[in-house]
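> Everything below, folded, please.
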Amino acid sequence: MEVLRRVFGYDAFRGDQAEIIDTVVAGGDALVLMPTGGGKSLCYQVPALVRPGTGVVISPLIALMQDQVDALSALGVRAGFLNSTQDLTERRRVETAFLAAELDLLYLAPERLRVPDTLDLLGRGEIALFAIDEAHCVSQWGHDFRPDYLRLSVLHEQWPDVPRIALTATATDATHAEIAERLQLTEARHFVASFDRPNIQYRIAPKNTPRAQLLDLLTTEHPGDAGIVYCLSRASVEQTAQYLCDHQIPALPYHAGLDARVRATNQARFLREDGLVMVATIAFGMGIDKPDVRFVAHLDLPKSVEGYYQETGRAGRDGLPSTAWLAYGLQDVVQQRRMIDTSDGDAAHRRRLGAHLDAMLALCETVTCRRVQLLAYFGQASTACGNCDTCLAPPESWDGTVAAQKLLSTVLRLERERGQRYGAGHLVDILLGKATPRVTQLGHATLSTFGLGTDLADGEWRGVVRQLLAQGLLGVDADGYGTLRLTPSSAEVLSGDRTVLLRHEAPKAARAPRAARTSRRGGAPAAVVGLDQGAAAIFERLRAWRAATAKEQGVPAYVVFHDATLREIATLVPATIDELGTVTGVGVTKRDKYGPDILVALAG
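Prediction:
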């Protein structure tokens, strides 16, 4: 507790932190499942400061190691890293500090363990503990498998008496079991915290014109806010970033096809500057510690619930209200099904991918609380949250059996009578009785189902197709054209042995409460919401001081202080250095380093 207060500036541990820390300090192993923003890093940082020796942290986040070390150095913690970005001189400096017991924490990329010199170096120093961050990377069932993580069993084999702590922000029961098995942590103490992130509002909107929908979200609810937009393809990333810039929203692209220097520059700008939007593929984001990401948007369907949870979890690490928004439509389902059918790997691999997609589709199509569905995926029970789109504007379900039979009958007749398969648009035209040139030319106006679907509009029929695909009652050919086919389950619907319940879309997608939206207009940061006028003005002065200080030091603003700490300072207005030291997040090092400047800023 003394280390927690003196170094990190916190008065109490949260949740299982104290028990986890006690376990590791006593020399025991631990496997920790805790959500993003739940305080995982303290679970190994505090024991590393208490136990003799250096805490060795295995992390895949090479691009972020410098920021992690900078953040610890700002707290007075002696930290360093070894990875492929360093030259020989810098590596030697860090190695010398480690051997001289001058480091509290040493960060290593997992591939460094393939280098015999690294293992020799660790063998010559005193190790306080091994922390395996992003431990889900060891699991082939999970969403971010990294082969180098399979070598981490060497830690236990060569250093059996050094405690190990493995940590991840997401894991189903299957992933949890695989992590424990592969890292030889089946006998460790396992800690599973609640995965609930109550400050995040989950919303899934029917995809219409996704970039325009995104622009509306950003301009009406998140003006001036930092956020992340995920796209499936590199081309979509670049086009979306340009679209936002064309509409006066500062945005940067990030994907694996960009030059490494461009990626590094864009990531550094996102971390260090206020109000930037990063448009990226899933190559971006793991380990991003930026606490004031106010929204995470997906313009394409994520491949798994674990991936979706991990990506949306990058919003609101500071605990302030944030948005997780996804645009989802028929083409997403068609594309994902086709990608699975044409993917490399054996049948078991494709079944795994299919199971991930089915769970993601179930989350998209649910008529109940999104949060309840999301937490249930991780094996955790909960009650309706009142803060997701299905709670704020509950959709209705309807008996879509007859509609499903009409659609499936059309597919059946085209397959049996004509030996042909077509995409959703053509099938909908037939059901609506549209004598388009193509329908007429192909003779499909003579089908018995022609014009049988005029009780539903075009968009409603596309919703039926999407939901039948989601339920596995309709399939997609792997021909690259999105042609639809029957599945073994289709027969149950056609015979009347299976009832099909479908979701009515809400009249209008749910938004944040109006008061929250209007209070944000004009680019005011979320952190000022709830502060009175005087405190808000002080917060802005502190924010300006922090920005200048961070720029001068070449570090992200949150390395100086988080918004939550500035909020508390603005509310309490401490008059002395000692009073400042009582604020959450102000440890001894930061109090002594920044205290005089803060008091000047408070004085106006």
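> contacts and neighbour counts: CA atoms only from here.
Fine.
> Quickly find the element holding the residue nearest in space to the middle of the chain.
Closest to where the C-alpha atoms of the chain average out (CA atoms, centre = their mean) is residue 311, at 1.2 Å. Taking DSSP states H and E as the criterion, residue 311 maps to helix 305-312.
> Same question for residue 503.
For residue 503, the host element (DSSP H and E) is strand 501-504.
> who does that strand touch, helix- and strand-wise?
strand 396-399, helix 458-470 (3 or more CA pairs under 8 Å, 6 or more residues apart in numbering; DSSP states H and E).
> Assumed residue 150 was part of a strand.
No. Counting by DSSP: H, G, I helix; E, B strand; the rest coil, residue 150 is not part of a strand but helix.
> on that earlier part again, would you check how far apart the residue nearest to the centre of the chain and residue 458 are?
33 Å (CA to CA, to the nearest Å).
> And for residue 87, the neighbour number?
Residues lying near residue 87 (other CA atoms under 10 Å) number 10.
> if we can go back for a sec, what's in contact with the strand holding residue 503?
For strand 501-504, contacts defined as CA atoms under 8 Å, 6 or more residues apart in numbering pick out 365-367, 395-401, 464, 467.
> I have a second one here; can you model it like the first so I can compare?
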Amino acid sequence: MPNATTSPALSILHEVFGYSAFRGHQAEIVDHVIAGGDALVLMPTGGGKSLCYQVPAIARHRAGQGVTVVVSPLIALMHDQVGALEEAGVHAAFLNSSLDSAGVQHVERELLSGRLVLLYAAPERITHPRFLAMLDSLHERGQLGLFAIDEAHCVSQWGHDFREEYLQLGVLAERFAGVPRLALTATADTHTRADIVERLSLQHAQAFVSSFDRPNIRYTIVEKDNARLQLLRWLRDEHVGDAGIVYCQSRKKVEETAEWLSTEGIPALPYHAGLEAEMRRRHQDRFLREEGLVMVATVAFGMGIDKPDVRFVAHLDLPKNIEGYYQETGRGGRDGEPADAWMAYGLADVVNQRRMIDESTAGDEFKHLQRGKLDALLALCESLDCRRVRLLQYFGEERPAGWRCMNCDNCLQPPARWDATEAARKALSCIYRCHQHSGFGFGSGHLIDVLRGQSTDKTRARGHEGLSTWGIGRDLSEPQWRGVIRQLIALGHVTTEGEYHTLALADSARAVLRGEVAIELREPREPTPRSRSRGKGSTASPRKLPSMAASLDVDGQARFAALKAWRAEVAKEHNLPAYIVFNDATLAQMAAEHPGTLDDLAGISGVGAKKLEAYGRQILRVLDAG
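You can find the predicted model right below:
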């Protein structure tokens, strides 16, 4: 616990947030920003980015240096962050469209009075002339302490979440010289980092890059074979009663999947940009406040979602790139407890993603980069080695040769491999012969019919039953051939072309056809359920407690349940998500240690001074009664 010789930053961390020590690079970042330095912070979701600006904001405000303005892209995130800060005794506010004119005027008065410690606002509001004029006034009085630009990857056209309004934030460097600026993001490759630095004028900022590893997340990628049923089976085996997110590519699929899961007994809500704003808000609020809900969504849902107990993130369609995939899967397990990232992936996903790139109105350079990003994601999907190694390598992190995470499907159940060189040559030959014979390309279904000698109206009409490749692949099943073609596309030996995106040979196919390149592929399989989530002889997994709670004795679990019931009442009374009052890990530690005094309770991680004063005696009564 901090003592008299502790740094001001560490004192704030303990007094306000109830933590005894910083994690990773947090201490370096906080000290650098308190001293007035600019910074670029890359830290994975759940790594504690918010504290990197909240602690300096409090320190600089206490030193008379004024308010911290936080650029935040989402209303829901602003509400939750402000609610959490106010619960911790820090005066914070937001400016967004949810406020009426009286509410806006009240916040502006608080801002100009100097009482606010942090103000959250969207980029378009911050760069509005009227708001800039207020910031000018604060700056002239020395009351503008810090700019924190959250989700900074949104400024990059190369990134997966580009937002044009972020481009205007360069004005902060020009107009408010001397005010430190802190840009934060959870995912950014080399191109995106360079864009952040350039567009936000952070050339002289110190960069802090944390490890991108999220060891508590287990990565699993399966070959599609009726993806909805695969998802349902997995949820029933692994995640009964858990909160999670299921991502789909289209709005229609989101609605159909949410409705279907609900009919199967899994409470699910849809979320996409086509829904009315009020419905989106209501569904998001329910997801944040209720336990055990599944949100089925497009990528319109998720950025800035702070819910810590999301136990799984599933993808029913292939994302566009690894940055998007990593950002989305990172929404699971923010509390550090075990979480799953599961994805079903098939040949149609590959073709669809390539089609969307080809048909976009972007320039050739951008399309070339997007194809490269997609290829990296396909390589991850088809990899035979550790998934985590591939992910980390993409973000520039290397692991020793032969290192295995032992928390992904490839490490836990090493995939069977087979020498597919001959099968690959047959597939490539069939693509070539069909194109040579007809003068144009064909889709995978027709090519597989030719390979397997399956007579159809189309094979007869095209005269393909007389080709030398007719029936040369009868030894493999249709799913096996789909896997071969999908992996040849992922390896770059097959590409798509034309209006109908038919299959064609890439330049590298020649070496394969000549036998100069060996092709080793993974055999498709469904992973077996984890033993930790199913008891012997059970048919469905029970609801899993956090690991600390799972180790409690019978009396401890009774106290934990009583604390959760009390927290739910407090959260409802304050109109906040339950985790903002206290997270599960804090409640589990209370239940385990059973503190008998307020001083003992102050030693629990996550119990700051304001929460101790507000809830301390209530908690002691609940613990005694439990």
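> now the helices and strands packed on strand 501-504 of the first structure in a markdown table, with distance to residue 497 of the first structure?
Shown next, in a markdown table, are these (distance: least, CA to CA, whole Å):
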| stretch | distance to residue 497 of the first structure |
| --- | --- |
| strand 396-399 | 14 |
| helix 458-470 | 16 |
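> and residue 411 of the second structure, how far is that from residue 386 of the second structure?
Computed as CA to CA, the residue 411 of the second structure to residue 386 of the second structure distance reads 6 Å.
> so where do the strands sit in the stretch 301-450 of the second structure?
Counting by DSSP state E, counting those that start in this stretch, the stretch 301-450 of the second structure has these strands, from start to end: 310-315, 339-345, 417-419.
> Tell me the residues of the first structure aligned with the first one.
This means strand 310-315 of the second structure. Per TM-score structural alignment, the counterpart of strand 310-315 of the second structure in the first structure is residues 293-298.
> Residues contacting that stretch, please?
With contacts defined as CA under 8 Å, 6+ apart, stretch 293-298 of the first structure is touched by 214, 222, 225-231, 311-312, 314-317, 321-327, 526.
> now stretch 585-604 of the second structure
Residues contacting stretch 585-604 of the second structure (CA under 8 Å, 6+ apart): 1, 18, 335, 546, 548-549, 552, 556-557, 559-560, 563-564, 605-609, 612, 616-617, 620, 623.
> What is the distance between that stretch and the centre of its chain?
On the basis of CA atoms, centre = their mean, to the nearest Å, stretch 585-604 of the second structure is displaced by 31 Å from the centre of the chain it belongs to.
> Same question for stretch 262-271 of the first structure.
Distance of stretch 262-271 of the first structure from the chain centroid (CA atoms, centre = their mean) equals 18 Å.
> So which bit of the second structure is that stretch matched to?
On the second structure, the counterpart of stretch 262-271 of the first structure by TM-score structural alignment is residues 279-288.
> average distance between the matching stretch and the first structure?
Here the mean offset of stretch 279-288 of the second structure against the first structure after fitting is 0.4 Å, by mean CA distance after the TM-score superposition for the first structure.
> what comes up buried for that stretch?
280, 283-284, 287-288 (16 or more other CA atoms under 10 Å).
> One more: stretch 428-446 of the first structure?
Of the residues in stretch 428-446 of the first structure, 428-435, 439, 444-445 count as buried by neighbour count, 16+ other CA under 10 Å.
> what does stretch 470-484 of the first structure give?
Buried positions in stretch 470-484 of the first structure, judged by neighbour count with 16+ other CA under 10 Å: 470-471, 473-478, 482-484.
> aligned partner of residue 171 of the first structure in the second structure?
Under the alignment (TM-score structural alignment), residue 171 of the first structure maps onto residue 188 of the second structure.
> State whether that match and residue 154 are indeed in contact, as I suppose.
No. In this structure, residue 188 of the second structure is not within contact of residue 154 by CA atoms under 8 Å, at 9.9 Å.
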